[in-house]
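Prediction below, plus the sequence it came from.
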Amino acid sequence: MEQAEKGKQRLAVLFGGQSTEHEVSLRSSINVINAVDRQKFDLTLIGVDKRGRWTLCNEADYLLYPDDPARIKLSPSTRYLAVVPGQNAAQLIDISSGKALPAVDVAFSVLHGAAGEDGSVQGLLRVLGIPFVGPDVLGSAVCMDKDMTKRVLRDAGLPVTPSVTLHRADSAAVDFDAIAGQLGLPLFIKPASQGSSVGVSKVLDAAGFRQALDVAFTFDHKVLVETAINGREIETAVLGNDSPAVSVCGEILANDEFYAYDTKYLNDGQAGLVIPAQLERAVSDELRLIAQAAFRVLGCAVMARVDFFLTQDREIIINEVNTIPGFTSISMYPKLWEASGLDYPRLVDKLITLALDRARDAADIKTDR
C-alpha cells in the first residue's frame, strides 16, 4: 500500500467483527466506504473476521455476495495485521510482509455489537493513538450494556422501561409469577449486551418465559426482563461533541410482533420507516431534548441513535441508545440525517471531522505532572 497523497489524510474503516451483527457490519461498511470523500481521504480497509483477526482488505473484492444480505461475507484473506501500541507511525503491521502500513489519521468503525461497540476496540484505538468516530471507551461500554444504560439514565432522572435484571447463575431460581406481578404481561426478554434485536423474545406465559430465558442466556450472561410498552417506536439521531445536534424524529412501523433482526435486515418491505414521524411539535421537541440529555449523561460523543417508546398518554420512555448505529441502505440513522438536510456523504464527512476535533481537544489534557 502506498503512502497517502499529499494533502490527504488516511482513514481506516473497520468492519465485520466477532458479534452476531457481523453481516450487518459488512453491509454498513459498503455505504460508509462509498460515501468517503476521496479528495480528502485515502483508505485502509480492515476486515475483522469471526475469529477476531484483523485482515487487510482490497476495496475491489473485500466482500463476497455484497448484494445478498443472507449470504454476505468477508472474502478470505491471509493478510493479517498486528498492532503497535503508542504514539507511533508503525501502528499497524502486515504480518505477511513484516512491513508497517501507512499511518492512520482517523478510524471509522462500523463493528456493531460485542467486541466492537462495547469499548474494547475503542480502547485499542486509544492505545494506538488513532482518533475514531463514535463515543469513547466509557460511553461505548455503558451504552452496550442495557442494564448499565438504564441505571445511569434513571440516576439522571430520565425515563426508562421498567425492568428486572437476571444473571445466568441465578436463572434457575427465577420466579415467573413474581416478575409478572411486578412488570405485568406480556414481557420482553433480551440479552443485556446484544443489538439488532438478537436473542429477544416476547413472553406471554410461564412456559414461554423459561424458553425465552434459555435463548437470551445463549447470547449473554446477563438478561433484562422488561415491561412490554404499548406505544409507538420513535427514533432520533444525535450528532456532535460538546453541543450535539438532534435530527428530526422517525417512526418504525413493524408488521412483525416486534422490530426483530429479520425485519430490520432481511425481509424487505416488512417494516416501514416514517420520516419525519407524524408528531405534534411539542412532543417532537421534547423527544429531541431528552435524546440530547441522554447522549450527554451517558458520555456519548460524535454519534448515537436514541430510541423511544411514545405511549397513547404521550409518555416518553427511552428504549435504548446505540453508539454505532447501522449504516446500511435501510438504516434509520443516515435516513434521519438526510431528512434533516445532511446527505450521506456530508454526514460521513461530518462524523470524521467530529472525531478529529475530539482528538485535538483530548490532546490538551495533561498526562504528566
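Structure's in. What do you need? Residues are numbered from 1 along each chain as shown.

Please count neighbours and contacts with C-alpha atoms only from this point.
Fine.

where along the stretch 1-150 of the chain do the strands fall?
With DSSP state E, counting those that start in this stretch as the criterion, the stretch 1-150 of the chain has strands at 9-16, 41-48, 54-57, 63-64, 73-74, 81-83, 92-94, 99-100, 106-109.

Same list, these, but as a markdown table with mean neighbour count and distance to residue 135 please.
Formatted as a markdown table, the strands of the stretch 1-150 of the chain follow (neighbours: other Cα atoms under 10 Å; distance: least, Cα to Cα, whole Å):
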| stretch | mean neighbour count | distance to residue 135 |
| --- | --- | --- |
| strand 9-16 | 23 | 15 |
| strand 41-48 | 22 | 20 |
| strand 54-57 | 23 | 21 |
| strand 63-64 | 16 | 27 |
| strand 73-74 | 21 | 26 |
| strand 81-83 | 17 | 21 |
| strand 92-94 | 20 | 22 |
| strand 99-100 | 14 | 27 |
| strand 106-109 | 24 | 11 |
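
So which of those is nearest residue 269?
For residue 269, the closest of the strands of the stretch 1-150 of the chain is strand 73-74, at 23.0 Å, according to Cα to Cα.

and the gap between residue 304 and residue 244?
According to Cα to Cα, to the nearest Å, residue 304 and residue 244 sit 10 Å apart.

oh, I was asking about residue 334
According to Cα to Cα, residue 334 and residue 244 sit 16 Å apart.

Give me the more crowded residue out of those two.
The residue with more neighbours, out of residue 334 and residue 244, is residue 334; 23 against 18, by other Cα atoms under 10 Å.

Is it correct that the more buried one is in contact with residue 344?
Yes - between residue 334 and residue 344 there is a contact under Cα atoms under 8 Å: 6.3 Å.

angle of the longest helix seen in the chain against strand 9-16?
In the chain, assigned by DSSP state H, the helix with the most residues is helix 344-362. Computed with axes from the mean of the first three to the mean of the last three Cα atoms, to 10 degrees, the direction of helix 344-362 lies at 110 degrees from that of strand 9-16.

got the buried residues for helix 344-362?
Residues of helix 344-362 classed as buried: 344-356, 358-359 (neighbour count, 16 or more other Cα atoms under 10 Å).

which residues sit against it?
Under the criterion Cα atoms under 8 Å, 6 or more residues apart in numbering, residues 32, 35-37, 106-108, 131-134, 239-241, 302-303, 334, 337-338 lie in contact with helix 344-362.

here comes the other one, which I'd like you to weigh against the first:
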Amino acid sequence: MTSFGKVAVLFGGHAAEREVSLRSGAAVLAGLQRAGVDAHGIDTQGYPLAQLTADGFDRAFIVVHGRGGEDGALQGALEYLGLPYTGSRVLGAALAMDKIRTKQVWKTLGLPTAEFSVVHKGQFKAEDASALLAKFAGPIFVKPANEGSSIGMTKATDGPTLIAAIEEAFKFDAEVLLERFIDGDEYTVSILGETALPAIRLRTTHDFYDYSAKYQSGDTEYLCPCGLSDADEQALGDLSVAAFKAVAASGWGRVDLMRDKTGQWWLLEVNTVPGMTETSLVPKAAKVAGLSFEQLVVAVLEQAY
C-alpha cells in the first residue's frame, strides 16, 4: 500500500450533491485507511487545488459528485497539476455528465436509448407543452442536462405538470432533457476497469427511483443477483460496457438502464463518480462479485494514472 504514496480523497464540493459526496468521501477515506493506504480527506469547497502538490500528495481519489467534480473540471485541474487521479479523464467525465450529449452519442452509435427532445431556457413557451405531449404520446421524464442523483427530475403526465417540471428543471440548468417514459424495471451495472460487475435491479414504492428513494426511503429494494438468466445478464453487462466506452468513460463508474415489458433494454445515463457509501450501489455489486469495500476502493485507486 505504500506504493500509492500520500493519497488525497477529494469530496464535498459546492454542487447540489454535496451532502451525498460528503458521505461517500468519508466511507472511501475510512476504507482506504483500513486497507493501510496513507489517505487524507479534503473537502474541495473553497480548497485551493494547487495546495495538493504543496502538501506532497502523490495521487487523488475523486469522490466529488456532480458539477465541479464529475464534469471534467476537477479532472482538468489535476492534469494541469500533473497529479494522477481516479476515474474518467476530462472528456469522459464531461461527456457522461451531460445527459443530452450522452444520448446523442448513443443514438449515433445505434445503442438503445429512449426518444428524447431538448428545451432551452428562454426559448420554451407554455404553449409548447401540448405539442411535446403529443410527440411522446405518454408520460415524459424531465431532467436537467447536468445534474445527478435525480435532482430536478420530474415525471410529467399532462400540460400543467410538464410546464411545472420544465420550469423546475430550469432552476438547475439552461438545457433540459425530455425523455419518453419507459414502463418497466430499472437496473444498474457497475463498471470496474473494463469489467461489468453483477447487475442490480432496483425496486421502489415511489413513482420512480427519485432522490428520496435513493437516499431517504427505507423501503427501496436492491436485488443482486437481479434474477436475470445468465444470457440476459451477459447481454446487459456487454451493453453497459459498450455504453460506458462510447462516452469515453474509463476506470470505474455505473450505467443505469431500463428494461421494458417486451424485454428491450434502454440506456438512461452514465455516472463516472457514483455514490460510494458502504451501502451504495457500486459496493453492493462489488460485494456480490467477491470484493470487500476495502478491496473495491483499492482497486479503483490502482487505476489512478
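Nice, thanks for sending it over. Note that the structure is predicted; figures quoted are calculated from it, not measured.

Contact partners for the equivalent of residue 99 of the second structure over in the first structure?
Matched to the first structure by TM-score structural alignment, residue 99 of the second structure sits across from residue 146. Residue 146 of the first structure makes contact with 192-193, 224, 320, according to Cα under 8 Å, 6+ apart.

neighbour-wise, which of these leads?
residue 192 (26 neighbours).

Just give me the neighbour total for residue 110 of the second structure.
Neighbours around residue 110 of the second structure, by other Cα under 10 Å: 9.

Helix, strand, or coil at the alignment partner in the first structure of it?
The criterion is TM-score structural alignment: under it, residue 110 of the second structure has residue 157 as its aligned partner in the first structure. Following DSSP: H, G, I helix; E, B strand; the rest coil, we place residue 157 of the first structure in the coil state.

corresponding residue for residue 22 of the second structure in the first structure?
In the first structure, the residue matched to residue 22 of the second structure (TM-score structural alignment) is residue 26.

which residues touch the closest residue to its match other than its chain neighbours?
What sits nearest to residue 26 of the first structure in space, not counting adjacent residues and going by Cα to Cα, 6 or more residues apart in numbering, is residue 16, at 5.4 Å. Shown in contact with residue 16 of the first structure (Cα under 8 Å, 6+ apart): 22-26, 47-50, 74, 110-112.

of these, closest to residue 269 of the first structure?
Nearest to residue 269 of the first structure, judged by Cα to Cα, of the contacts of residue 16 of the first structure is residue 24 at 17.3 Å.

does that closest one really touch residue 264, like I thought?
No - look at residue 24 of the first structure against residue 264 with Cα under 8 Å: they stay out of range, at 9.8 Å.

So between those two, which is more surrounded?
residue 24 (28 against 19).

tell me the contacts of the residue nearest the centre of the second structure?
Nearest to the mean C-alpha position of the second structure, counting by Cα atoms, centre = their mean, stands residue 271 at 2.2 Å. Counting by Cα under 8 Å, 6+ apart, residue 271 of the second structure makes contact with 96-97, 253-255.

what's the counterpart of it in the first structure?
Here residue 271 of the second structure is matched to residue 322 in the first structure, going by TM-score structural alignment.

cool, residue 230 of the second structure as well?
In the first structure, the residue paired with residue 230 of the second structure according to TM-score structural alignment is residue 281.

and its match, how far is that from residue 134 of the first structure?
29 Å.

neighbour-wise, which of those two wins?
Set residue 281 of the first structure next to residue 134 and count neighbours by other Cα under 10 Å: residue 134 wins out with 29 against 9.

Tell me which residues touch that one, please.
By Cα under 8 Å, 6+ apart, the contact list for residue 134 of the first structure reads 300-304, 323-324, 355.

so what corresponds to it in the second structure?
For residue 134 of the first structure, the residue aligned by TM-score structural alignment is residue 87.

Who's the closest spatial neighbour of that match, skipping the chain neighbours?
Closest to residue 87 of the second structure by Cα to Cα, 6+ apart is residue 251, at 4.5 Å.

now residue 264 of the first structure
Residue nearest to residue 264 of the first structure in three dimensions, not counting chain neighbours: residue 271, with 7.1 Å by Cα to Cα, 6+ apart.

check contacts around the one you found.
Going by Cα under 8 Å, 6+ apart, residue 271 of the first structure touches 252-256, 259, 263-264.

go with 6 Å
Residue 271 of the first structure sits next to 253-255 when contact means Cα atoms under 6 Å, 6 or more residues apart in numbering.

Show me where the stretch 101-250 of the second structure has its helices.
Along the stretch 101-250 of the second structure, counting by DSSP state H, counting those that start in this stretch, helices occupy 129-136, 159-169, 211-215, 230-246.

who wins for proximity to residue 120 of the second structure among those?
Relative to residue 120 of the second structure, the nearest member of the helices of the stretch 101-250 of the second structure by Cα to Cα is helix 159-169, separated by 9.6 Å.

Tell me the buried residues in the closest one?
159, 162-163, 165-169.

Format those as a markdown table; extra columns: distance to residue 133 of the second structure.
As requested, these are exported to a markdown table (distance: Cα to Cα, whole Å):
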| residue | distance to residue 133 of the second structure |
| --- | --- |
| 159 | 7 |
| 162 | 8 |
| 163 | 11 |
| 165 | 13 |
| 166 | 13 |
| 167 | 16 |
| 168 | 18 |
| 169 | 17 |
